[in-house]
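Novice: with the input below, show me the fold.
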Amino acid sequence: MIKCRLSFQVLRTGLSLITVEIVQNQEDTSLFFFYRYCFQFQDYVMRCMYTITRYSPVKLHKIFIEKYKGIDMEAIKKCFSASGIFLCVGIAVSAYEVSQGPTELIQYDPSRAYEGYTLFSPMLGRNTYLIDMQGQVINMWSHPEPWVRSDAREHARLLEDGTLLRAYGSPNGQTPSALKAGLFQIVDWDGEVVWEYENPREGYSAHHDFRMIWNPKLGERTIMYITSREISHEEAIRLGVDPGLRENYASRPDGLIEIDLKGNIIWEWNISDHLVQDVNPASSNYGVIKEHPERLDPNFGTGVSGDWIHANAFDFNESLDHAVINNSTFSEFYVIDHGATFLVGDPEGSIELAAGRAGDFVYRWGNSCVYDSGECPSMTNEGMSTSNGHQQVFFSHDIQWITSR
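Specialist: Now for the predicted structure:
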């Protein structure tokens, strides 16, 4: 029987030294670990994105293969997959939360870095940190128990007045997602809650990204966030999803919701209203895929999932009054005309406009193969890539407007 055991040691520098052991025929040991954001256990080695690790992924590979070359690697892979652990080594942030010791500046080149501050919330951590360019903690916000207890992807944004907009998994969440049902708070510099909002609608789950924006038509600040909406198998079929690809199409199409600071929903957009498909002629969105780049083909590919676009991020351009949202599933992003679909004082009219033609994509980019207007990537039977085709973006997890400085 093969088991996985992970141990770590906090060093004086604030770095953590992680040891992974493969245990054969031994009782379970408790796992105490921290993780940030890692690639999956691939090629039987840990590959981490965090740059301050003591060892590079290549060296980790050599160490791992040398130490465990006599062990059944398939069993090891299953062990890690079954435990559901995404590991990352050398995480200074997590070590800091344990030791409360001083942080250490690893590298700083003023000629190549913008002056400013960095705000971050370590995954599975209890705090959000604001640090300066020397790595010193300027402020720390501690979070309530649901932040820690949930499997939320902790996230926070520093607002212009020095308050913190944060979100975490609500205990009332109905579906598994990065933010559960979505509980949002604004807290002051000292961590006192000055505003709170919880998504009130059943079947809707906020996830991944959110931000405070300036609504130019309304002339005030609002909050916009990514949300998924649960739809049934029957509704998905009515929308033109190919029934021959899966037995159950209960789905979670993503979209955007905007609320005012009184907690009222004032605008909403969802990808399920902007589809084109060539499977079901009886559906109103039936058409030729290539002729409708302003809409999404939900049947693209061979294994259509219930997570249609898996939006990880969005951004808002206040000058254009446009939103942009990414699609990590199809490796694209879409620009949406918020201004053309927002009516002041008329939330129902705004939502209706956003669900219609005015809410179709103004622009899309990343993978023209998706709408039958470019060469698709090609692979061998073994899954090895031979050509990227015309695809420009690959499993993107962020999208930002670039403004001049």
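Novice: every contact and neighbour count from this point should use C-alpha atoms.
Specialist: OK.
Novice: can you show me the helices along the chain?
Specialist: For the chain, applying DSSP state H gives helices covering 57-67, 73-83, 92-99, 145-149, 233-238, 347-355.
Novice: any chance of those in JSON lines, with mean neighbour count too?
Specialist: Output for those, formatted as JSON lines (neighbours: other C-alpha atoms under 10 Å):
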{"stretch": "helix 57-67", "mean neighbour count": "14"}
{"stretch": "helix 73-83", "mean neighbour count": "14"}
{"stretch": "helix 92-99", "mean neighbour count": "18"}
{"stretch": "helix 145-149", "mean neighbour count": "16"}
{"stretch": "helix 233-238", "mean neighbour count": "16"}
{"stretch": "helix 347-355", "mean neighbour count": "19"}
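Novice: and this one, so I can compare the two:
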Amino acid sequence: MRTVRYLCVILLCVLSFNCQNDDDAKDIINDNPNPVLTENVEVYDGNLIDNSYTLAVENGGTTSYLLDKAGNKVKEWLFEDNLGNDLELLPEGKLLGIFKSDNPPFSFGGFGGIVKIINQDGSIDWEFEYTSENYISHHDVELLPNGNVLFIVWEKIETAEAQANGVATSNPVYPEMLVEVNPLNNQIVWQWRSFDHIVQDVDPTLLNYGSVSDNPQLIDINYNVVDNGDIMHANGIDYDQDKDVIYLSVNYYSEIWVIDHSTTTEQAATNSGGNYNKGGDLLYRFGNPSAYKNTEGTRLFYNNHFPNILEDNEPGEGNILVFNNGTNNSQSIVYELDIPANFNLIPNTNNEPNIVWSFTDPELFNGRISGAVRLKNGNTLIAEGSYGFWEVTNNGSIAWKYNGLGASFWRCYGYDLNDQEILDLNLE
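Specialist: Below is the predicted model:
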């Protein structure tokens, strides 16, 4: 069902180069408020910026790079394969990313197929291909604290099976899965299937019939039936170690789903077991009450990306950042939301979280990709997919803007100068 490929030769070229001018790089590191800026930097306020690096992840491209706030590329990576979107920097100078298969069985936007850990010299530390005629990994990948790797998968459900389960379709559908693999032995140790947790109110003679609004823990499988079968289009994951749950961004439902990771694979297919004793049913969901026919609560998201739990070393610890693409009015918003301490998904009530902070601007809009991270000084770094990057303060002041001059960005990550991932790169 899966193919694992080990490479004994270098499959990709890695190009790293220092700042355009070493003195300019030192100016940034030493907090000089007036460094020499590249043409990409449209706003630079030395009194407001966070003195950190930005990992710029080009959308589906063959390159990513580390920027200083003057706009210099202090390191650049060139890849043999196109990114299947996500790429993150790990300690020891390694990269974790998802890359595109040469022969995908289906190729919706953001398809991948291959997960890699790449060494600093460009050699392959680990590679795992998860693609067949019935599934393909896509969009996002996460290294878990236990050393396993988690990623999103499209699963093909043939037309007859979909129809028997109450899907109002004339074509195959491709709902979401989550797969966790142990890179030491390439064994799949856990998985969750959205198709195990569906409800439909279209035909009482078919499987999964019930009231959508009375079952918020289940997924209305007919919420977004489209001809090509890409009915959910999940695009992002984040793992909360304290609660042992996964946050899954489901773009076409305009929601974030919360899934219990403490279950076994067998329990994840049911509605019992795990720390919350709900199996693989949704523990919590937010962003779009209409997705489960709930008339209470105010809709927050119109397409969304990157659920990002703020960790214990980040201002806003325990809250979550989400990029609302804002396709309803061509206006994107970054939300910081207060996630409930105890998940309590109640039918026909307002289940939406409280807004702690938000940022928008008349010039901030991208209908796809994009995301936001919190920096150490409390600023928020935003990737506006078709433009570049914004750094904004808690009161909404713009500290930094970087124009990609035509480049498209999947996401960005901020790294402090003293983060181990940066120290291990030996940039100086």
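Novice: related to what we said a few turns ago, got TSV for the helices of the first structure, with distance to residue 260 of the first structure too?
Specialist: Shown next, in TSV, are the helices of the first structure (distance: least, C-alpha to C-alpha, whole Å):
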stretch	distance to residue 260 of the first structure
helix 57-67	45
helix 73-83	41
helix 92-99	34
helix 145-149	24
helix 233-238	30
helix 347-355	11
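Novice: which of those sits closest to residue 198 of the first structure?
Specialist: For the helices of the first structure, distance to residue 198 of the first structure was read as C-alpha to C-alpha. The smallest value, 13.2 Å, belongs to helix 145-149.
Novice: ok, residues contacting the closest one?
Specialist: For helix 145-149 of the first structure, contacts defined as C-alpha atoms under 8 Å, 6 or more residues apart in numbering pick out 124-126, 154, 168-171.
Novice: which of those are buried? Put it as a ChimeraX command.
Specialist: Paste this into ChimeraX to select the buried members of the contacts of helix 145-149 of the first structure, with burial taken from 16 or more other C-alpha atoms under 10 Å:
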select :124,125,126,154,168,169,170
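Novice: ok, so of the contacts of helix 145-149 of the first structure, who is nearest residue 397 of the first structure?
Specialist: Residue 397 of the first structure lies nearest to residue 154 out of those, by C-alpha to C-alpha, at 15.3 Å.
Novice: what's the counterpart of residue 362 of the first structure in the second structure?
Specialist: In the second structure, the residue paired with residue 362 of the first structure is residue 283, using TM-score structural alignment.
Novice: and that match, how far from residue 402 of the second structure?
Specialist: 38 Å (C-alpha to C-alpha, to the nearest Å).
Novice: likewise for residue 185 of the second structure?
Specialist: Separation of residue 185 of the second structure from residue 402 of the second structure (C-alpha to C-alpha): 42 Å.
Novice: more neighbours, those two?
Specialist: Using other C-alpha atoms under 10 Å as the criterion, residue 185 of the second structure and residue 402 rank with residue 402 on top: 23 against 7.
Novice: tell me the contacts of the more buried one?
Specialist: By C-alpha under 8 Å, 6+ apart, the residues touching residue 402 of the second structure are 40-43, 71, 388-390.
Novice: grab the nearest non-local neighbour of it.
Specialist: Nearest non-adjacent residue to residue 402 of the second structure, counting by C-alpha to C-alpha, 6 or more residues apart in numbering: residue 41, 4.6 Å away.
Novice: wait, isn't the one you found in contact with residue 403?
Specialist: Yes - shown here, residue 41 of the second structure and residue 403 form a contact pair, counting by C-alpha atoms under 8 Å, at 6.3 Å.
Novice: hmm, back to that, redo the contacts of residue 402 of the second structure as a markdown table? Include distance to residue 382 of the second structure.
Specialist: Listed next are these as a markdown table, based on distance: C-alpha to C-alpha, whole Å:
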| residue | distance to residue 382 of the second structure |
| --- | --- |
| 40 | 16 |
| 41 | 14 |
| 42 | 15 |
| 43 | 14 |
| 71 | 15 |
| 388 | 8 |
| 389 | 5 |
| 390 | 5 |
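Novice: return a PyMOL selection command for the buried portion of those.
Specialist: In PyMOL, a selection of the buried entries from the contacts of residue 402 of the second structure looks like this (16+ other C-alpha under 10 Å):
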select buried, resi 41+43+71+388+389+390
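Novice: check contacts around residue 268 of the first structure.
Specialist: Contacts of residue 268 of the first structure (C-alpha under 8 Å, 6+ apart): 255-258, 350-351, 354.
Novice: residue 296 of the first structure versus that one, what's the distance?
Specialist: 18 Å.
Novice: same question for residue 318 of the first structure.
Specialist: Remark: distance between residue 318 of the first structure and residue 296 of the first structure (C-alpha to C-alpha) = 25 Å.
Novice: between these two, tell me which one has more neighbours.
Specialist: residue 296 (24 against 15).
Novice: map the more buried one across to the second structure for me.
Specialist: Per TM-score structural alignment, the equivalent position to residue 296 of the first structure in the second structure is residue 219.
Novice: doesn't residue 293 make contact with that match?
Specialist: No - look at residue 219 of the second structure against residue 293 with C-alpha under 8 Å: they stay out of range, at 10.6 Å.
Novice: and for these two, which residues touch both?
Specialist: Contacts common to residue 219 of the second structure and residue 293, judged by C-alpha under 8 Å, 6+ apart, are residue 212.
Novice: so who does residue 199 of the second structure touch?
Specialist: Contacts of residue 199 of the second structure (C-alpha under 8 Å, 6+ apart): 208-212, 215, 218-221.
Novice: make it 6 Å
Specialist: 208-209, 218-220 (C-alpha atoms under 6 Å, 6 or more residues apart in numbering).
Novice: residue 77 of the second structure corresponds to which position in the first structure?
Specialist: Under the alignment (TM-score structural alignment), residue 77 of the second structure maps onto residue 141.
Novice: hmm, I typed the wrong one, I wanted residue 246 of the second structure.
Specialist: In the first structure, residue 246 of the second structure lands on residue 323 (TM-score structural alignment).
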